[in-house]
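Asks: Please work out how this folds:
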Amino acid sequence: MPVVNRIADFSEDMKTWRRHLHTIPELGFDLPETSAFVAERLREFGVDELHEGIAQTGMIAIINGQGEGPTIGLRADMDALPIPEETGVEYASTKAGNMHACGHDGHTTMLLGAAKYLAETRNFRGRVALIFQPAEEDGGGAGVMVDEGIMDRFGIGEVYGVHNAPGMPVGGFVTSPGALMAAVDEFHVHIQGVGGHGAMPQDTRDPVMAACGIAQAIQTIVSRNHYALEELVISVTQIHTGTTDNVIPDTAYINGTVRTFDPKVQAMVIRRMQEIVDGQAASYGVEAKLEYEKGYPATINHADKAEFAVEVAKEISGEANVSAECNRKMGAEDFSYMLQARPGAYLFLGQGESAGLHHPKYDFNDEVAPVGASFFVRLVERAQPLT
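Replies: Next up is the predicted model:
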């Protein structure tokens, strides 16, 4: 796999960093050991500025190039997942119930590798802002960092991110212009009825039947209110009610997820869901309250930046191993907040056959880290060349 020679030279160091990070998975914004390790490496590399405590445990490292120029942002997420690890590797998690099941240890390592190279060579003009982010999995750390003003504070003009992809050939890249990953929302329906004896339903207002009616009716939004060629997923994922066979309960609860790309589709879903909840509640004689929570917005690449990133990726992995025609993914990614704030692009980097993301047997492929680091550094050198 063609990687930058100097990065190949310290690829074993990168493996060591990654495997250490794998042993100390931390969640959300609470990443004291992870951020301390990253900060220590960055100081060793000789970055020009290190700004810690952004979004609690996030940080921005600045590396100055040669001469005046713009600032390009490169982002890695650092947090893990609350999943017990089942890999059996010697560097497995030392934190019970937590593991790096999404490869953020690898993403952090790729950006550290890029930092080491860029601090040594400085073969670019302007500046690089290395964004080490907490709470991608839960909490929207990217949005928090944007809200705390990183784009204006550090003069970031464009921003890029990469995520590993199990099942894709090792070192291959895919992306696409425009929408790449979905917006993710969640809904909660709280139903209040009147419980009673299961043998005397006429004396109750049954929340169980209301829950069934609401759940089934919600599924008609996709099939009857939505244009079939526009992506939309609505999944009811939880219904909780009742305690025993001969008691009709007082309450029921419904929960689920909505995935969209178009804000107009999202607005339609919210409207129809409210109408369904209100109408079904009236028909069953119960009270029902809908709580609809908007989550991460859709991840939408800027077309010219995606095209540029693809050209850089081809330099690293070869034209045959790079595609600009990635199918849209119904998963979500909080890098979307950074792309709302600045032009840029997000890409997937193949890590070969492995367990899937968020699986207890998943492990990042260390062969991939030098490829990702090489992509990051060539992105900088191409975007902000010395001549």
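Asks: Only C-alpha atoms from now on, for both contacts and neighbour counts.
Replies: Will do.
Asks: Can you get me a residue count around Gly67?
Replies: 10 (other CA atoms under 10 Å).
Asks: hang on, isn't it packed against Asn123?
Replies: No - Gly67 lies out of contact with Asn123 (CA atoms under 8 Å); the separation is 10.3 Å.
Asks: Check the contact between Ala80 and Phe29; I expect there is one.
Replies: No - contact criterion CA under 8 Å: Ala80 and Phe29 do not qualify, at 10.3 Å.
Asks: ok, then the element right after the helix or strand harbouring Leu347?
Replies: In the assignment (DSSP states H and E), Leu347 maps to strand 344-350. Using DSSP H and E, the next helix or strand after strand 344-350 towards the C-terminus is helix 368-383.
Asks: angle of that following helix against strand 344-350?
Replies: When axes from the mean of the first three to the mean of the last three CA atoms, to 10 degrees is applied, the directions of helix 368-383 and strand 344-350 differ by 150 degrees.
Asks: Now find how far off-centre helix 368-383 is within its chain.
Replies: Remark: helix 368-383 is offset 20 Å from the chain centroid, using CA atoms, centre = their mean, to the nearest Å.
Asks: Okay, buried residues for that helix please.
Replies: Neighbour-count burial for helix 368-383, with 16 or more other CA atoms under 10 Å as criterion, is recorded at 368-381, 383.
Asks: Would you map the strands across the stretch 51-200 of the chain?
Replies: 58-64, 71-77, 127-133, 156-165, 173-174, 178-181, 183-192, 196-197 (DSSP state E, counting those that start in this stretch).
Asks: To compare with the earlier structure, here is another sequence to fold:
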Amino acid sequence: MPSRPMPAEIETHLAEALPRLVELRQDLHRNPEIGFKEVRTAGIVAERLRELGLEVSEGIGGTGVVGTLRSGTGNRVIGFRADMDALAMQEATGLPHASEIANMMHGCGHDGHTTMLLGAAEMLARNPVFSGTIHFIFQPAEEGLGGAPAMMRDGLFERFPVDAVYGLHNKPNLPEGSFNVAIGAMLAAADTFTVAFGGQGGHGGSGAHLSIDPTLAAAQFVTNLQAIVGRNVSPFDQGVISVGHISGGNYDAPNVIPSRVVVRGTVRSFSPATRDLLERRLNQVARAAADAFGTTLDVTYERLFPSLHNPPEATGRIVSALRDRFGAERVDDKATPGTGAEDFAYMLEQSTGCFFFLGAGNGPALHSDRYDFNDNILADGVRYWVTIAQEELAA
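Replies: From the prediction side, this is the model:
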């Protein structure tokens, strides 16, 4: 059972504010904006933070916003981060608040994350139950475009230094209102590769023997890729290599051997050593396939997000605080690491802190065209942030 109830004044204020938060969340959902184009969203965030009396800085890393709230005499500083961007996909929910923008939707719940953090800013500005400084970090472009490193290149932690930084993401198909974290490795490093095999096209029927066929090299490469993890990565470690795109030739010319075939895919890992190994072996396998069939080879390997690791001390402290507030049965600190990626990992490379999942209950998965953020968890998201503020900045 919980042993540390939420301050009564915050619960009262939260009950009054909740209908407004739902309205805001659904407004953001109707008006999604993709990475680095979150102009309207960032404007709403900045306006609401100013109305609460926070110091507001805009345009950090493109469209990022930071609001700073100080209370009491404490000199410890923490950061709370939420992401703001939507996905480039067409929504199929049919909801009254469905996206009004073609081929854009909040398919990952960043509308909810932004709303929960704004709600927490309101609760803590009106009820300062902490002593110290909080930087509320609203980040653009989490969905694969590098919004976190963009903010950091723009001086995020030099301009707004923190002793620790915290994140939160909703997760469908975890019990509604539960909290889920892995201590240590929680989410994978994510990389992208593009491999192009070049040959000499020809007639697939009468002149195949005169061609240099890049389709053979590509086929061998794709097949042999799957041996890398099984024969090079320890069974006590993890790695994933998947091909997501193959292109070559013309659909309307199936009798023509193409002169170029492109293979693209994703690579996931947890440890830096395994990440290095997978990149090295992928290049070797590509080279071997090209040499076997006499093609040219062009490999581009792009490291996107690092692996997200939750530091034991900081994470354990927040686990204890959440259990005191919500009850031990609602807080799981032994989550199975997942091979999804999250660019909050860049922030945890520069600072201690932690990243939790908040259960959203049963429903369509993240990035589904039928997904919608569960408004029933908005209040618990706000309580999460208030709990961390009280734990890390005890008044």
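Asks: ok, back up a step: looking at the strands of the stretch 51-200 of structure 1, which is closest to His104 of structure 1?
Replies: Shortest distance between His104 of structure 1 and the strands of the stretch 51-200 of structure 1, using CA to CA, is found for strand 71-77: 5.7 Å.
Asks: What ranges does the stretch 151-300 of structure 1 have for its helices?
Replies: In the stretch 151-300 of structure 1, the helices defined using DSSP state H, counting those that start in this stretch lie at 207-224, 263-284.
Asks: can you redo these as a markdown table with distance to Thr244 of structure 1 and mean neighbour count?
Replies: A markdown table is the format used below for those (distance: least, CA to CA, whole Å; neighbours: other CA atoms under 10 Å):
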| stretch | distance to Thr244 of structure 1 | mean neighbour count |
| --- | --- | --- |
| helix 207-224 | 12 | 18 |
| helix 263-284 | 21 | 17 |
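Asks: Adding distance to Asn321 of structure 1, write those helices out as CSV.
Replies: Putting the helices of the stretch 151-300 of structure 1 into CSV (distance: least, CA to CA, whole Å) gives the following:
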stretch, distance to Asn321 of structure 1
helix 207-224, 36
helix 263-284, 33
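Asks: looking at those helices, which is closest to Thr175 of structure 1?
Replies: Across the helices of the stretch 151-300 of structure 1, Thr175 of structure 1 has its closest neighbour in helix 263-284 (21.5 Å, CA to CA).
Asks: Find me the equivalent region of stretch 22-37 of structure 2 in structure 1.
Replies: Mapped onto structure 1 using TM-score structural alignment, stretch 22-37 of structure 2 covers residues 15-30.
Asks: so how far does the matching stretch reach from one end to the other?
Replies: Start-to-end span of stretch 15-30 of structure 1 (CA to CA, to the nearest Å) is 24 Å.
Asks: And stretch 90-103 of structure 1, by the same measure?
Replies: In stretch 90-103 of structure 1, first residue to last residue: 17 Å (CA to CA).
Asks: And the helices of the stretch 151-300 of structure 1: which comes nearest Asp152 of structure 1?
Replies: Between Asp152 of structure 1 and the helices of the stretch 151-300 of structure 1, the shortest gap by CA to CA is with helix 263-284, which sits at 26.2 Å.
Asks: what sits up against the closest one?
Replies: Residues outside helix 263-284 of structure 1 that contact it (CA atoms under 8 Å, 6 or more residues apart in numbering): 189, 205-207, 209-210, 213-214, 217-218, 221, 226, 232, 260, 287-290, 292.
Asks: related to what we said a few turns ago, what span of structure 2 lines up against the strand holding Leu347 of structure 1?
Replies: Residues 353-359 of structure 2 are where strand 344-350 of structure 1 aligns, taking TM-score structural alignment as the criterion.
Asks: Figure out how far that stretch is from the centre of its chain.
Replies: The answer for stretch 353-359 of structure 2 is 12 Å, by CA atoms, centre = their mean.
Asks: mean distance, that stretch to its aligned residues in structure 1?
Replies: Following the fit onto structure 1, the mean deviation recorded for stretch 353-359 of structure 2 is 0.3 Å by mean CA distance after the TM-score superposition for structure 1.
Asks: Let me know the secondary structure of the spatially most central residue of structure 2.
Replies: Compute the mean C-alpha point of structure 2, and by CA atoms, centre = their mean the closest residue is Glu342, 3.1 Å away. Counting by DSSP: H, G, I helix; E, B strand; the rest coil, the backbone at Glu342 of structure 2 sits in coil.
Asks: circling back to that earlier point, please name whichever of the strands of the stretch 51-200 of structure 1 is nearest to Arg342 of structure 1.
Replies: strand 156-165 (5.5 Å).
Asks: how much does that closest one stray from structure 2?
Replies: Plainly put, strand 156-165 of structure 1 ends up 0.5 Å away from its match in structure 2 on average once the two are laid over each other (mean CA distance after the TM-score superposition for structure 1).
Asks: can you tell me what part of structure 2 that strand aligns to?
Replies: Going by TM-score structural alignment: strand 156-165 of structure 1 matches residues 162-171.
Asks: What are the buried residues along the matching stretch?
Replies: Residues of stretch 162-171 of structure 2 classed as buried: 162, 164-171 (neighbour count, 16+ other CA under 10 Å).
Asks: Counting neighbours, what do you get for the alignment partner in structure 2 of Asp77 of structure 1?
Replies: Using TM-score structural alignment, the partner of Asp77 of structure 1 in structure 2 is Asp83. The tally of other residues near Asp83 of structure 2 (other CA under 10 Å) stands at 28.
Asks: now the match of strand 156-165 of structure 1, how far from the centre of its chain.
Replies: On the basis of CA atoms, centre = their mean, stretch 162-171 of structure 2 sits 11 Å off its chain's mean C-alpha point.
Asks: Would you state the helices of the stretch 1-150 of structure 1 in chain order?
Replies: Secondary structure of the stretch 1-150 of structure 1, counting by DSSP H, counting those that start in this stretch: helices at 5-9, 11-23, 32-45, 104-121, 141-147, 150-153.
Asks: Check how far the last one sits from its aligned residues in structure 2, on average.
Replies: Superposed on structure 2, helix 150-153 of structure 1 shows a mean distance of 1.8 Å to its aligned residues (mean CA distance after the TM-score superposition for structure 1).
Asks: Likewise for the third one?
Replies: Helix 32-45 of structure 1 differs from its equivalent in structure 2 by a mean of 1.2 Å after superposition (mean CA distance after the TM-score superposition for structure 1).
Asks: Now do that helix and strand 127-133, the angle between them.
Replies: Per the same axes, to 10 degrees, the angle that helix 32-45 of structure 1 makes with strand 127-133 is 160 degrees.
Asks: follow-up on the earlier one: and the helices of the stretch 1-150 of structure 1 as TSV, adding mean neighbour count and distance to Gln280 of structure 1?
Replies: Shown next, in TSV, are these (neighbours: other CA atoms under 10 Å; distance: least, CA to CA, whole Å):
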stretch	mean neighbour count	distance to Gln280 of structure 1
helix 5-9	15	61
helix 11-23	20	48
helix 32-45	17	48
helix 104-121	24	43
helix 141-147	22	36
helix 150-153	15	46
